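J.: Using only what follows, build the 3D model:
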Amino acid sequence: MNISVIVPLKNEEESLPELAAWIERVMDTHRFTYEVWMVDDGSTDDSWNVILQLAAQNPNIKGIKFQRNYGKSAALNEGFNAAQGDVVITMDADLQDSPDEIPELYRMIVEDGYDLVSGWKKKRYDNALTKNLPSKLYNYTTTRMSGVKLHDMNCGLKAYRKKVIKSIEVYGEMHRYIPVIAKWNGFRKIGEKVVEHRPRKYGVSKFGLERFINGFLDLATIMFIGKFGKRPMHLFGALGVLSFFVGFVIAAYLAIAKILFDKVNMTDRPLFYLGLLCMIIGSQLFLTGFIGELVTRNAPERNAYLVEERMDLTNETVNYKSKVH
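T.: As a prediction, the model looks like this:
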């Protein structure tokens, strides 16, 4: 199968028939074999019945229905698990992403060799104050922290090589950082394509201001897991030792001052409590790192790695993706 299209959605009953017809037209024109996974993220309108009707008309359309709203990341993750295409395309259901971009995104994966291609909505029709400016700040911050240079990290229109989506897991609000997650999993060839951004035709946006707070916290989580997920002591232990050392130096200074100048009362000085606090925090951080190491070393996936190539017994190179335990 050439392409799997994953469409996460919530309350998009009006746009689904038009989107399905548009995708079908593009696929038939370019003679792609394909499947479309529409993931209903707890819609309260008639979206699921529309999906059932579309699936009855076109066997390439398939659906997944959540019992309640879990979020876009959960919907994408379920779609990733179900997808069978060699190239996986994700797009929003609100018709702001154009299916006409699919052939070129497919070509960039298959012919240009990209692992992931992210859309860049260079010209947007969103509100400049509530979406465009925060989006630019978010993209700048993410690029600086992660090193993944994309103009539109959160664009819903993306293309993936199959092994990418089978190697990652997204939850919370982490769909915004899939390129960062892919990079941490060793997929370095990440590209970008300018895509058309269309005005919303039906319904309203499903995202509020809380996405900025949640997005920042998820970015911090990804950065921590990517760097220290298998070695927490390297972070907490180092911070703990540094903090304890600062506290120890302060305590040593006050002790020497007490010995040399007997009139100095150590406990009357704020510096004493600062040193004590540093040593306590240092000890707690070190123990946190130690406990983290115990948890990590007893985790069932502690030695799970993505293997791209391995020499078999006849010294022939075998290309595959697997986990080594």
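
J.: going forward, measure contacts and count neighbours with C-alpha atoms only.
T.: Fine.

J.: which residues are in contact with stretch 16-26?
T.: Outside stretch 16-26, the residues that touch it by CA atoms under 8 Å, 6 or more residues apart in numbering are 47, 50, 51, 54, 93, 94, 95, 99, 100, 102.

J.: Do you have the strands of the stretch 1-150 of the chain handy? List them.
T.: 3-9, 34-40, 61-65, 87-90, 116-120 (DSSP state E, counting those that start in this stretch).

J.: got those as a markdown table, with mean neighbour count columns?
T.: Converted to a markdown table, the strands of the stretch 1-150 of the chain look like this (neighbours: other CA atoms under 10 Å):
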| stretch | mean neighbour count |
| --- | --- |
| strand 3-9 | 26 |
| strand 34-40 | 25 |
| strand 61-65 | 18 |
| strand 87-90 | 27 |
| strand 116-120 | 25 |
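
J.: follow-up on the earlier one: which of the contacts of stretch 16-26 are buried? Put it as a PyMOL command.
T.: Buried members of the contacts of stretch 16-26, defined by 16 or more other CA atoms under 10 Å, are picked up in PyMOL with:
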select buried, resi 47+50+51+54+93+94+95+99+102
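
J.: One more sequence to fold, the one below, so I can look at both together:
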Amino acid sequence: MDISIVVPLLNEEESLPELCDWINRVCNENKYSYEIILVDDGSTDNSWNVVEELSRANTSIKGIRFQRNYGKSAALNEGFRAAQGDVVITMDADLQDSPDEIPGLRKMIVDDGFDLISGWKKVRYDNTLTKNIPSKFFNAVTSRVSKIKLHDFNCGLKAYRKKVVKSIEVYGEMHRYIPVLAKWAGFKKIGEKVVEHRKRKYGVTKFGWERFVNGFLDLLSITFVGKFSKRPMHFFGLWGTLFFLIGLGFTLYLIISKFISPEFNLTNRPVFYLALTAILIGMQLFLAGFISELIARNAPGRNTYLIEDKIGL
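T.: Model (predicted):
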């Protein structure tokens, strides 16, 4: 199969028929063998009934329905697990991503040899104050921390080589950091393509200000996990050693001072409490490192989601 199009959705009953017709038209015009995987993230409207109707009319359309709302990352993760195409393309269900971008994205993966292509909505139709300015700041920080030169990490329109989506796990709210996850998994050829951003035609946005706060917390998490998930003792042990040596240095200073001056009162000195605190912190960090090593080496599978129904899978 040439392409899998994974579409996470939440309360998008109005846009789904138009989106699927558009994708069908583009894929048929380019003679692609394809599948559309619609992942219903706990919609409370008529979205799942629409997915069922679309699937009955076109067997290339498949559906996954969550029992409740888990979030976009969970929807993408399950869509990636189900995808069979050589190239996997993700897009939002609100018609702000254009399916006309599919051939260009696929070409950059198949012909140009990229592992991942991220869309860049260079011209946006969002409110400047509430979205554009925070988004630019967020992307600049993420690019600097991750050393990945992208302008729009959070763009829902992306293309992947199949091996990429089968090698990463998207959880929590990590969907905005998929390029970072791919980099940590060993996929270095990550590119960018300017894509069309369309005005919202139906419904309302599902994201608010809290996504920026959560985004920076997730960036810290993914940076730590990417570097130290397989060797947590390297992090905790380093800082544990540093604090322990600082405490040991203060302790030696106190002992030497006591020998030089017998009347020297150890417990009345602030240095005594600094030494005690530093040694205790160092020991706790070492303990945290040992426990993390045990967890990392014996962790069972995670991120299992309750799926209420499936179509065609």
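
J.: what would the strands of the stretch 1-150 of the first structure look like in JSON lines with distance to residue 147 of the first structure?
T.: Shown next, in JSON lines, are those (distance: least, CA to CA, whole Å):
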{"stretch": "strand 3-9", "distance to residue 147 of the first structure": "27"}
{"stretch": "strand 34-40", "distance to residue 147 of the first structure": "31"}
{"stretch": "strand 61-65", "distance to residue 147 of the first structure": "34"}
{"stretch": "strand 87-90", "distance to residue 147 of the first structure": "23"}
{"stretch": "strand 116-120", "distance to residue 147 of the first structure": "15"}
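
J.: Which of the ones you listed sits closest to residue 195 of the first structure?
T.: strand 116-120 (5.6 Å; CA to CA).

J.: ok now that closest one, how far from the chain's centre?
T.: Centroid displacement of strand 116-120 of the first structure relative to its chain, using CA atoms, centre = their mean, to the nearest Å, is 14 Å.

J.: Relative to the second structure, what is the average displacement of that strand?
T.: After superposition onto the second structure, strand 116-120 of the first structure sits on average 0.3 Å from its aligned residues (mean CA distance after the TM-score superposition for the first structure).

J.: Ok, stretch 17-25 of the first structure next?
T.: Here stretch 17-25 of the first structure, set against the second structure after superposition, deviates by a mean of 1.0 Å using mean CA distance after the TM-score superposition for the first structure.

J.: which part of the second structure lines up with that stretch?
T.: Mapped onto the second structure with TM-score structural alignment as the criterion, stretch 17-25 of the first structure occupies residues 17-25.

J.: list the buried ones in that stretch?
T.: So for stretch 17-25 of the second structure, counting by 16+ other CA under 10 Å, buried means 19, 20, 23, 24.

J.: Which ones among those residues map onto helices?
T.: 19, 20, 23, 24 (DSSP state H).

J.: Which one of the residues you listed is nearest to residue 199 of the second structure?
T.: residue 19 (14.0 Å).

J.: ok, back up a step: select from the contacts of stretch 16-26 of the first structure every entry located in helices.
T.: 47, 50, 51, 54, 102.

J.: Kindly confirm whether my reading is correct that the second one touches residue 13.
T.: Yes. Under the criterion of CA atoms under 8 Å, residue 50 of the first structure is in contact with residue 13, at a separation of 6.4 Å.

J.: who touches residue 62 of the first structure in this structure?
T.: 35, 36, 37, 38, 51, 55.

J.: mind running it again at 7 Å?
T.: With contact taken as CA atoms under 7 Å, 6 or more residues apart in numbering, residue 62 of the first structure is in contact with 36, 37, 38, 55.

J.: I'd say the third one and residue 5 touch.
T.: No. With contact defined as CA atoms under 7 Å, residue 38 of the first structure does not count as touching residue 5 (8.3 Å).

J.: separation between residue 170 of the first structure and residue 160 of the first structure?
T.: 14 Å (CA to CA, to the nearest Å).

J.: What does residue 273 of the first structure correspond to in the second structure?
T.: Checking TM-score structural alignment: residue 273 of the first structure goes with residue 273.

J.: What is the burial count for that match?
T.: 16 (other CA atoms under 10 Å).

J.: Can you tell me the closest non-neighbouring residue to it?
T.: Excluding the flanking residues, the one nearest residue 273 of the second structure by CA to CA, 6 or more residues apart in numbering is residue 267, at 7.8 Å.

J.: for residue 120 of the second structure, same thing?
T.: residue 194 (4.6 Å).

J.: That neighbour and residue 158 of the second structure, how far apart?
T.: Counting by CA to CA - residue 194 of the second structure and residue 158 of the second structure are separated by 11 Å.

J.: Those two - which one has more neighbours?
T.: Between residue 194 of the second structure and residue 158, counted using other CA under 10 Å, residue 158 has the larger neighbour count: 27 against 14.

J.: between the buried residues of stretch 17-25 of the second structure, which is closest to residue 203 of the second structure?
T.: residue 19 (13.9 Å).

J.: coming back round to it: helix, strand, or coil at the match of residue 273 of the first structure?
T.: Judged by DSSP: H, G, I helix; E, B strand; the rest coil, the three-state class of residue 273 of the second structure is helix.

J.: And residue 76 of the second structure, what's its match in the first structure?
T.: Match for residue 76 of the second structure (TM-score structural alignment): residue 76.

J.: what's near enough to touch that match?
T.: Taking CA under 7 Å, 6+ apart as the test, what residue 76 of the first structure contacts is residue 8.

J.: go with 8 Å
T.: 6, 7, 8, 39, 170, 175.

J.: Please report how far the last one lies from residue 73 of the first structure.
T.: What that stands for is residue 175 of the first structure. Distance from residue 175 of the first structure to residue 73 of the first structure, counting by CA to CA: 5 Å.

J.: Many thanks, we can stop here.
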